[in-house]
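>>> below: sequence and its predicted model.
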Amino acid sequence: MVASAFDLLVELERLGRDFAADLPAQEDPGETWVGVGFRLGGQRFVAAMTDVAELLKYPELAPIPRTKGWVRGMANVRGTLLPIMDLNGFLGDHASSLTRLSRVLVVPIENAYTGLLVDEVFGMRHFPRESLGEPPAEVDDRYAPFVSGRVEHDGEQWLVFSMRSLIDDPQFLRVAS
């Protein structure tokens, strides 16, 4: 006897359910802290996921006259003008060298955005909440005002970079030379 199209679909659904793998268990969001990992020089940082709107490859820039050396220029990202700042340069270290690993973290500031050039981005990182701790006693003076804590996980230490502290820093807002 020929089965109807409906009967065939029902049988296919049953077979699919019989062989389907279960979805991985969802972690309780209260148990993990999510951040975006990045590198400046040899130091690993992580910023809260809520503080980073987007990650970009280094875009083409138009220069902005009469600004400090750490202001790289202005990018047009999907019709929105985005100033790009060299985070290494702002923190008093040498200007970042552009490599294939260089990325821009897009960070919200009030009703706008700014881009922060970093040496490398490691993507999203999930850490157990209990691994969050106080900043280490010895943090490079350049970074100390912007480090709000640390995360130690799987034998690695990450400094928690506070985008809010950066945005609130009067020196960061003074871009004119």
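Yes, it's here.
>>> from here on, just use CA atoms for contacts and neighbour counts.
OK.
>>> now the longest helix along the chain: buried residues?
Here the longest helix in the chain is taken by residue count, with DSSP state H as the criterion, and it is helix 5-19. When neighbours are counted by 16 or more other CA atoms under 10 Å, no buried residue of helix 5-19 is found.
>>> gap between that helix and the chain center?
For helix 5-19, the distance from its own C-alpha centre to the chain's C-alpha centre is 43 Å (CA atoms, centre = their mean, to the nearest Å).
>>> please name the nearest non-neighbouring residue to residue 58.
With CA to CA, 6 or more residues apart in numbering as the measure, residue 103 is the residue that lies nearest to residue 58, at 5.5 Å, once sequence neighbours are left out.
>>> put this beside the first:
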Amino acid sequence: MSDTGAARRARLREYQEQLLERMQAAKSGSGAPIQQLGLQVGGTRYLLDLLEAGEIVAPVPPVRVPLTVPWYLGLANVRGTLVGVVDLARYLGEDGAAGAGPATRMITFAPVLGVNCALLAERVFGLRQASGMTRDGDALVDADGQRWTPLSLAALVREPRFLDVTQPPEPQ
């Protein structure tokens, strides 16, 4: 066993313990400040609840599914599970599709949401301390003046439009 392997396992164990503490604090309504995952989709920075986000993975080229809406990019195999890949920028009506640059990542939905889906993000910023931000309308502003928009994946999967990826029939 190498030192790097042992160090990696120790970091993973520490991360799991911290995550468990945060989850328990969230359930009890006390304790650790809430941290969220920061990501950029289109021209907007979003904050995702860690309990709603699954894995962050390098983009897997999706296989296009016929007769689906343009924002539904297709199906991708993520660690043996088929997930639907969504271009959230296009879904929200922003111009252009998510770019496939070196920082592009897919964020899968947490299994608890019951939807095998992933969002394409141009960039993942990592954990953000939402409790240290100030509210400005519907957004949060961090100490550097960056605006962050909270995004609930649980609310997203309850939207009928998000769940229906079929292309509407052409008018005759």
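It's in. If you're wondering where the values come from, they're calculated on a predicted model, not measured in any experiment.
>>> one step back: now do the contacts for the counterpart of the residue nearest to residue 58 of the first structure in the second structure.
Residue 103 of the first structure maps onto residue 105 in the second structure, with residues paired by TM-score structural alignment. Shown here is residue 105 of the second structure, whose contacts under the criterion CA atoms under 8 Å, 6 or more residues apart in numbering are 56-59, 120-124.
>>> now do residue 71 of the second structure
Residue 71 of the second structure makes contacts with 86-88, 90-91, as judged by CA under 8 Å, 6+ apart.
>>> among the residues you listed, which are in helices?
Secondary structure from DSSP H places 88, 90-91 of the contacts of residue 71 of the second structure in helices.
>>> ok, of those, which one's closest to residue 147 of the second structure?
Nearest to residue 147 of the second structure, judged by CA to CA, of these is residue 88 at 17.9 Å.
>>> what about the residue lying closest to that closest one once chain neighbours are set aside, neighbour count?
Leaving aside its sequence neighbours, residue 88 of the second structure sits nearest to residue 119 (CA to CA, 6+ apart; 6.3 Å). When neighbours are counted by other CA atoms under 10 Å, residue 119 of the second structure registers 25.
>>> map residue 119 of the second structure across to the first structure for me.
Correspondence of residue 119 of the second structure to the first structure, assessed by TM-score structural alignment: residue 116.
>>> now do the SS call for that match.
For residue 116 of the first structure, the reduced secondary structure class is strand; criterion used: DSSP: H, G, I helix; E, B strand; the rest coil.
>>> what residues does it make contact with?
84-87, 104-107.
>>> which of the residues you listed fall within strands?
The strands in this structure, assigned by DSSP state E, contain 84-86, 104-107 from the contacts of residue 116 of the first structure.
>>> please identify which pair of these lies farthest apart.
Of all the pairs that these form, the one spanning the most space (CA to CA) is 86 and 107, at 13.0 Å.
>>> quick revisit: which pair in the contacts of residue 116 of the first structure spans the largest distance?
Taking CA to CA, the two most distant members of the contacts of residue 116 of the first structure are 86 and 107; they sit 13.0 Å apart.
>>> what about residue 19 of the second structure, distance to residue 12 of the second structure?
When distances are taken as CA to CA, to the nearest Å, residue 19 of the second structure and residue 12 of the second structure turn out to be 10 Å apart.
>>> residues contacting stretch 89-101 of the first structure, please?
Counting contacts by CA under 8 Å, 6+ apart, the residues outside stretch 89-101 of the first structure that touch it are 69-70, 86-88, 117-121, 142-143, 172.
>>> and the residues you listed, which are buried?
Judged by neighbour count, with 16+ other CA under 10 Å as the criterion, the buried members of these are 70, 86-88, 117-121, 172.
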